[in-house]
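**Q** following is a predicted model, sequence given first.
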Amino acid sequence: MALQINATNPEHPALLLELPWHLPLEEWPEEYLVPLPRGISRHVVRYARAGDEVIAVKELAQRPALREYELLRDLDRIGIPAVDPLAVVTGRTDPAGEQLESVLVTRHLGGSMPYRSMFETTLRPATMHRLMDALAVLLVRLHLAGFAWGDCSLSNTLFRRDAGAYAAYLVDAETGDLHPELSVGQREYDLDLARVNISGELLDLEASGALHPSVDPIEFGTEICARYQGLWQELTRTSVYPAGKYHYIERRIRRLNDLGFDVAEMQIEHASNGDTVIFVPKVVDAGHHQRQLLRLTGLDAEENQARRLLNDLESWMATQDDYAPGDPLGARPEVLAHRWVREVFRPTVRSVPPELRGPMDAAEIYHELLEHRWYLSERAQQDIGLGTAVEDYIRNILPKARTTLRPADD
């Protein structure tokens, strides 16, 4: 059987032909390899260079190699965070004519790290919680797409920090299976495997002295189940909001925030019987909201202020007719963000008399107004609007606040 390279890109076979496919992967010379940290795998895996690409090469039998290649292509088509499949190489033989195992080739995920490399310096528990959150997000997204992983673990995941965000990527789809929809039993099986695998991996780290002494491996394995269940419920329950009750949307965002997740994307679908909302969550690092708000609007705010303002901006953008994420004809987020500053943020802040503002800056004033609108809307069980909230805030809240803040000798 002659050497065959099935590739997603016509340019890849020519680049891949330069690699020593006649040698078992364990015997590849150093000149072909790239020294990057590797996770634990049941197969031989090496990083190599093919032209300008850094690739991951995994040796396995032909049938599972072709199957995993197709599964990864399916996941790529539906937008699931996973490694990018490039090719499958079959028909390999050594110089004596003996058959060698086939190879799956994927693109190296830039900036990513296997979990063991991240634990080379003892991770703080807070960082570990965020990594577990990222893995919970990945598992929920896979299940929403109908993908049963079959072997969810830290070893089969790559983690990447990108502009303050933590993201988890599937790196091994060998045991997976794609369905139109998963049953409760299929999801629970995946989740139980995740719990057992993660606890085992952390126990292994504990034995090697690489785990923070305050971390309980069993509790952390159980934690992903709780994070998954809360996120699954909040993301999958059907909600149709009556017209004018946008504070219900804010309530959903707050619940996601309470779970430790932020809204990366929100889509509002208008229907005759109300508005349906779809959320996409992500896990973020400290200072992420400050950087994002500054990038989008030019506003410099504290982290909690920025988080609140970004939630309001996201809600407002989703109601604009020219907002179409992913549509090149739609308005760019930066354009809409500056429109929000010009048409919503600045007029609202300026409506508060300067003599009543005291030491509060513009971001804090707007944050306070949003909180007051939320309180009034919850009490009235309908969205009372920002204008009404401003009037009530100026009339009933600010005078009392000024009295409280006034110095004793004033």
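**A** All right, it came through fine.

**Q** from here on, contacts and neighbour counts on C-alpha atoms
**A** Fine.

**Q** element containing residue 275, please.
**A** Assigned by DSSP states H and E, residue 275 belongs to strand 274-284.

**Q** what helices or strands is the following helix or strand past that strand leaning on?
**A** Counting by DSSP H and E, the next helix or strand C-terminal to strand 274-284 is helix 288-297. Where contact means 3 or more CA pairs under 8 Å, 6 or more residues apart in numbering; DSSP states H and E, helix 288-297 is packed against helix 303-318, helix 333-340.

**Q** residue 296 versus residue 314, what's the distance?
**A** 11 Å (CA to CA, to the nearest Å).

**Q** nope, residue 27 is what I meant
**A** Counting by CA to CA, the separation of residue 27 from residue 296 is 50 Å.

**Q** what's the answer for residue 185, then?
**A** Residue 185 is 43 Å from residue 296, by CA to CA.

**Q** when these two are compared, which one has more neighbours?
**A** residue 296 (17 against 9; other CA atoms under 10 Å).

**Q** structure two is appended below for comparative analysis:
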Amino acid sequence: MPLQIRATDAEHPSALLDLAWGLPLAEWPEESLVALPRGISRHVVRFARAGDEVVAVKEVGEWAADREYALLRDLDRLAVPAVDAIAVVTGRVAADGTPLEPALITRHLDGSLPYRSMFETTMRPGTVNRLLDALAVLLVRLHLVGFAWGDCSLSNTLFRRDAGAYAAYLVDAETGQLQQQLSTGQREYDIELARVNIAGELMDLEAGGSLHPSVDPVTFAEAICSRYTDLWHELTRESVYPVSKRHYIDRRIRRLNDLGFDVAEMQIQRSPAGDTVTFLPKVVDAGHHQRQLLRLTGLDTEENQARSLLNDLEQWMATQDDYAPGDALGARPEVLAHRWVRDVFRPTVRAVPRELRGSIDPAQLYHELLEHRWYMSERAQGDVGLDAAVKSYITEVLPHRTPDPTPNPS
């Protein structure tokens, strides 16, 4: 059987042919590889450069590779945070004719880190909490679309900075199942697996001296269950309101929006007596602020970054002479938003020298500048402006900012 690369999402699929498919992945030459931190995996995984892309290559059986490839493509279609599947490679043969295991290729998630790299320096309890919050949100998002993970853990997740929090991405779908809807038992099984896996991973870090003394592995692992339960309840509970208080429905929708979720479909029912209304969000989509910012500006960011940038955008729009919401003569929000990107966002990001900002992506950088401006303005008891914040950020913050454990490979 000849070498076959089934690719649907590679930017330059022909570049995949240049990789050392005639060698076992563990023996690939250094010149083919990219030095990036890897998480723990039951399979051999390596990062390589294919044209302009950095890809993760995992050796796995053909059936498992095809299955995981299809699941990752489904999750992409459902807009769930997961690594992008690029290709499945089969028909690999060594120089002596020995068959080699097929490979699954995924795109490296720019700016992301496995949890072990994040614990290279002892992580504070508050940061551990933010990681678990991100993982709980990811698990809820998976369950909302009917995906049972089957192996939720820190090891199977990548984390990216998202304003003051983190965003979690699924990196291993090998044990997953996608269904129309999950039962309570299936969801509880996933949560219990997450609790056991996370406790074990934190105990491993504790044994290696990489865990803060105040972090108890069992307590922190159990906390993800309560985080998940609280979020799931808020997103899916049925509410009954007096008919005179039906504006509470709008308030509930706004609260869901604040959590970063859109109510794409809902069920509202009046009681036979006509004195109450029942509200049930039937389909809840994640990424409310993300989609709003993308629609207005074309900027594709994480959810918390989008919330921060939207707040700044709205404040800036209110200062423009042609800002007149609801007035046909006023500029459309999309026009003002693109002006903000051109005149405010891009010049501000470019004012920070590229060699100083390193792997900080533009949206995260702008958010940090906004935060720094706020702190400076609080101290000065008045708005100091972005220009002053940028100058101060470059001289006072960047030199002391803890860098990511690895540089951005791109």
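**A** Sure thing, it's come through. Worth saying up front: this structure is predicted, and the values here are computed from it rather than measured.

**Q** what's the TM-score here?
**A** Superposed pair, TM-score by TM-score structural alignment, normalised by the length of structure 1: 0.67. Supporting alignment: 309 aligned residues with a CA RMSD of 3.6 Å.

**Q** re earlier: among the helices and strands packed on helix 288-297 of structure 1, which comes closest to residue 134 of structure 1?
**A** helix 303-318 (18.7 Å; CA to CA).

**Q** so what touches the strand holding residue 275 of structure 1?
**A** 130, 133-134, 137, 164-167, 235, 238-243, 249, 256, 260-270 (CA atoms under 8 Å, 6 or more residues apart in numbering).

**Q** just the buried ones out of those, please.
**A** 130, 133-134, 137, 164-167, 235, 239-241, 249, 256, 260-263, 266-267 (16 or more other CA atoms under 10 Å).

**Q** now, which of these lie within helices?
**A** Among these, the members found in helices (DSSP state H) are 130, 133-134, 137, 235, 249, 256.

**Q** helices of structure 2, start to end?
**A** Going by DSSP H, structure 2 shows helices at 62-77, 115-118, 125-144, 184-207, 217-236, 247-258, 288-297, 303-317, 333-340, 346-350, 354-357, 362-380, 386-392.

**Q** and the fifth one against structure 1, how far off on average?
**A** So that's helix 217-236 of structure 2. Following superposition, helix 217-236 of structure 2 is found to deviate from structure 1 by 0.6 Å on average (mean CA distance after the TM-score superposition for structure 1).

**Q** now do the third one
**A** On superposition with structure 1, the average gap between helix 125-144 of structure 2 and its aligned counterparts reaches 0.7 Å (mean CA distance after the TM-score superposition for structure 1).

**Q** and the angle for that helix with helix 217-236?
**A** The directions of helix 125-144 of structure 2 and helix 217-236 differ by 50 degrees, with axes from the mean of the first three to the mean of the last three CA atoms, to 10 degrees as the criterion.

**Q** report the buried residues of helix 125-144 of structure 2.
**A** In helix 125-144 of structure 2, counting by 16+ other CA under 10 Å, buried: 125, 128-129, 131-144.

**Q** with the first one instead?
**A** The neighbour-count check on helix 62-77 of structure 2 (16+ other CA under 10 Å) flags 62, 64-69, 71-73, 75 as buried.

**Q** over to the last one?
**A** Using 16+ other CA under 10 Å as the test for burial, helix 386-392 of structure 2 gives 386, 389-390, 392.

**Q** packing partners of that helix?
**A** Short answer (3+ CA pairs under 8 Å, 6+ apart): helix 386-392 of structure 2 packs on helix 346-350, helix 362-380.

**Q** and the last one, what's buried?
**A** It stands for helix 362-380 of structure 2. Those buried within helix 362-380 of structure 2 under the rule 16+ other CA under 10 Å are 362-374, 376.

**Q** from the contact counts, what lies against it?
**A** helix 303-317, helix 346-350, helix 386-392.

**Q** need these in JSON lines (columns: distance to residue 292 of structure 2).
**A** Below are these laid out as JSON lines (distance: least, CA to CA, whole Å):
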{"stretch": "helix 303-317", "distance to residue 292 of structure 2": "8"}
{"stretch": "helix 346-350", "distance to residue 292 of structure 2": "19"}
{"stretch": "helix 386-392", "distance to residue 292 of structure 2": "24"}
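
**Q** for the ones you listed, which one ends up most surrounded?
**A** helix 303-317 (a mean of 19; mean count of other CA atoms under 10 Å).

**Q** tell me who's in contact with the residue nearest the centre of structure 2.
**A** For structure 2, residue 167 is the residue whose C-alpha lies nearest the centre (CA atoms, centre = their mean; 3.7 Å). Contact analysis of residue 167 of structure 2 by CA under 8 Å, 6+ apart lists 131, 134-135, 159-161, 302.

**Q** recalculate using a threshold of 6 Å.
**A** With contact taken as CA atoms under 6 Å, 6 or more residues apart in numbering, residue 167 of structure 2 is in contact with 134, 159-160.

**Q** out of the residues you listed, who's nearest residue 119 of structure 2?
**A** Closest approach to residue 119 of structure 2 among the contacts of residue 167 of structure 2 (CA to CA): residue 159, at 12.1 Å.

**Q** quick one: what's aligned to that closest one in structure 1?
**A** Here residue 159 of structure 2 is matched to residue 159 in structure 1, going by TM-score structural alignment.

**Q** how about the nearest residue to that match, chain neighbours excluded?
**A** Nearest non-adjacent residue to residue 159 of structure 1, counting by CA to CA, 6 or more residues apart in numbering: residue 168, 4.7 Å away.

**Q** and that neighbour, what's its match in structure 2?
**A** By TM-score structural alignment, residue 168 of structure 1 lines up with residue 168.

**Q** test my guess that its match contacts residue 162.
**A** No - look at residue 168 of structure 2 against residue 162 with CA atoms under 6 Å: they stay out of range, at 9.4 Å.

**Q** out of the helices and strands packed on helix 362-380 of structure 2, nearest to residue 291 of structure 2?
**A** Per CA to CA, nearest to residue 291 of structure 2 of these: helix 303-317, 8.5 Å.

**Q** the closest one: how far from the chain's middle?
**A** In terms of CA atoms, centre = their mean, to the nearest Å, the centre of helix 303-317 of structure 2 is found 18 Å from the chain centre.

**Q** average offset of that helix relative to structure 1?
**A** Helix 303-317 of structure 2 sits 5.6 Å off on average (mean CA distance after the TM-score superposition for structure 1).

**Q** now the strands: where do they sit in the stretch 1-150 of structure 2?
**A** In the stretch 1-150 of structure 2, the strands defined using DSSP state E, counting those that start in this stretch lie at 4-7, 45-50, 53-59, 85-90, 103-107, 113-114, 147-148.
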